[in-house]
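1. Fold the following and give me the result.
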Amino acid sequence: MSSPQTILLVEDNPDDVDLTRRAFQRAGVTHPLEVVEDGMDALDYLFGRGVFSHRLHEPLPALVLLDLKLPRLGGHEVLRQIRAHPSTRFLPVVILTSSDEEQDLVESYSHGCNSYVRKPVSYNEFVEAARQLGVYWLELNRSPEPGVSG
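-> Reported below is the predicted structural model:
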């Protein structure tokens, strides 16, 4: 049996990273969670560049959870670049943000996000959101193989 694909969490707030780890664990999501703290590292991770060059021939994550407000390169630009590259064009990307701005929602979908989830305020709501994300994106959803053109 192969090991489960990873989830890439792009999040610069250590408290939110910890909360996400605990919520996935409590929700029974067993996929390994890889974390990068800014948009440039997210792209380097996905494309196997720089400090992530060892990942060049490794599988893409099963899911990217992308915050919008990031250092060095914001989430909207990260999403735009993910969608522009043939190998990541169909990679499931869920915006996971505290932003309640309509413009962020519209821009996220304009750049091709698969889903937009506002981070719940309470821990129990966050655990339930993590459970639902895990069930849908990691168990029910099917995505094209990387590099498939449409």
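
2. Only C-alpha atoms from now on, for both contacts and neighbour counts.
-> Noted.

3. for L91, helix, strand, or coil?
-> Here L91 is coil, with the state taken from DSSP: H, G, I helix; E, B strand; the rest coil.

4. can you count the residues close to it?
-> Number of residues near L91 (other C-alpha atoms under 10 Å) recorded here: 22.

5. what about Y109, distance to L79?
-> From Y109 across to L79, the span is 10 Å (C-alpha to C-alpha, to the nearest Å).

6. Please disregard the earlier target; I meant D16.
-> According to C-alpha to C-alpha, D16 stands 20 Å off from L79.

7. Those two: who's more crowded?
-> Neighbour tally, D16 and L79, criterion other C-alpha under 10 Å: the higher count belongs to L79, 27 against 13.

8. What sits closest to the more buried one if chain neighbours are left out?
-> Among residues not flanking L79 along the chain, H111 sits closest, at 6.4 Å (C-alpha to C-alpha, 6 or more residues apart in numbering).

9. which residues does the one you found contact?
-> H76, L79, R80, R83 (C-alpha atoms under 8 Å, 6 or more residues apart in numbering).

10. this one as well, want them side by side:
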Amino acid sequence: MLKLKRILLVEDNANDAELTLEALAEHNLVNGVDLVRDGAEALDYLYRRGKFAGEPPPNLAVILLDLKLPKVDGLEVLSTLKGDEKLKFIPVVVLTSSREERDVVDSYRLGVNAYVVKPVNFSEFITAVKELGAFWAIINEPPPSSQKG
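-> Okay, here's the model as predicted:
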């Protein structure tokens, strides 16, 4: 039986996290979503350290990554992830409120797969997240090397 890949949401803003989870649920995605609240926790999740120690390796369809995170910022998480041979093929979508040109350029330089600015309008935000979830969890075909555990 094929095990569905999960979605990792890295978001420190409780309201944005709740809206994102609601939008993904509205689209009836059956992929599970794991939520972490800061960059350090995201790295612990990916490397199975701390409270994630002993859990099986993550089987991720996509990481939805905020940039402005406490402890370790999103660009550092992205740099670490894309610099690791075992993790670099996991698709990463930056989902942030930052429109700063430097953030966009740095994200793509580090290997982000997409950069999405969170819409301020509620319905636009819900629509954007639904479409992101559907594309990355259902439509996108990842490279074969990202399927290895």
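
11. Drop the TM-score for these two in here.
-> Once superposed, the chains reach a TM-score of 0.91 (TM-score structural alignment, normalised by the length of the second structure), with 147 aligned residues with a C-alpha RMSD of 1.6 Å.

12. picking up where we left off before, shared neighbours of Y109 and L79 of the first structure, anything?
-> With C-alpha under 8 Å, 6+ apart, Y109 of the first structure and L79 have no common neighbours.

13. So which of the contacts of H111 of the first structure wins on neighbours?
-> In those, the most neighbours by other C-alpha under 10 Å go to L79, 27 neighbours.

14. Now name the helix or strand holding that residue.
-> Here L79 of the first structure, judged by DSSP states H and E, is contained in helix 75-84.

15. Show the subsequent helix or strand relative to that helix.
-> Where DSSP H and E defines the elements, the next helix or strand beyond helix 75-84 of the first structure is strand 93-97.

16. That following strand vs the second structure, average offset?
-> Superposed on the second structure, strand 93-97 of the first structure shows a mean distance to its aligned partners of 0.2 Å (mean C-alpha distance after the TM-score superposition for the first structure).

17. which residues sit against the next helix or strand after that strand?
-> Counting by DSSP H and E, the element after strand 93-97 of the first structure in chain order, helix or strand, is helix 102-110. Helix 102-110 of the first structure is contacted by residues H76, L79, I95, S115, Y116 when judged by C-alpha under 8 Å, 6+ apart.

18. what sits against V112 of the second structure?
-> Neighbours of V112 of the second structure in contact, by C-alpha under 8 Å, 6+ apart: L78, P91, V92, V93, V94.

19. if we can go back for a sec, which two among the contacts of helix 102-110 of the first structure are spaced furthest apart?
-> H76 and S115 (13.2 Å; C-alpha to C-alpha).

20. Please enumerate the shared neighbours of these two.
-> With C-alpha under 8 Å, 6+ apart, H76 of the first structure and S115 have no common neighbours.

21. hang on, the earlier thing: now, which of the contacts of H111 of the first structure sits nearest V35 of the first structure?
-> Closest to V35 of the first structure, out of all of the contacts of H111 of the first structure and judged by C-alpha to C-alpha, is L79, at 16.3 Å.

22. ok, that closest one touching I95?
-> No - applying C-alpha atoms under 8 Å, one finds L79 of the first structure not in contact with I95, separated by 9.1 Å.

23. And the helices in the second structure, which stretches?
-> 14-26, 39-47, 74-82, 101-109, 122-134 (DSSP state H).

24. what stretch of the first structure lies opposite the first one in the alignment?
-> When you say that, I think you mean helix 14-26 of the second structure. Mapped onto the first structure using TM-score structural alignment, helix 14-26 of the second structure covers residues 14-26.

25. what's the mean distance for the matching stretch versus the second structure?
-> Counting by mean C-alpha distance after the TM-score superposition for the first structure, stretch 14-26 of the first structure comes out at 0.9 Å.

26. Mind putting the helices of the second structure into a markdown table with distance to N59 of the second structure?
-> Converted to a markdown table, those look like this (distance: least, C-alpha to C-alpha, whole Å):
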| stretch | distance to N59 of the second structure |
| --- | --- |
| helix 14-26 | 18 |
| helix 39-47 | 10 |
| helix 74-82 | 14 |
| helix 101-109 | 23 |
| helix 122-134 | 15 |
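
27. Specify the stretch among those that is closest to K3 of the second structure.
-> Judging the helices of the second structure by C-alpha to C-alpha, what sits closest to K3 of the second structure is helix 122-134, at 16.9 Å.
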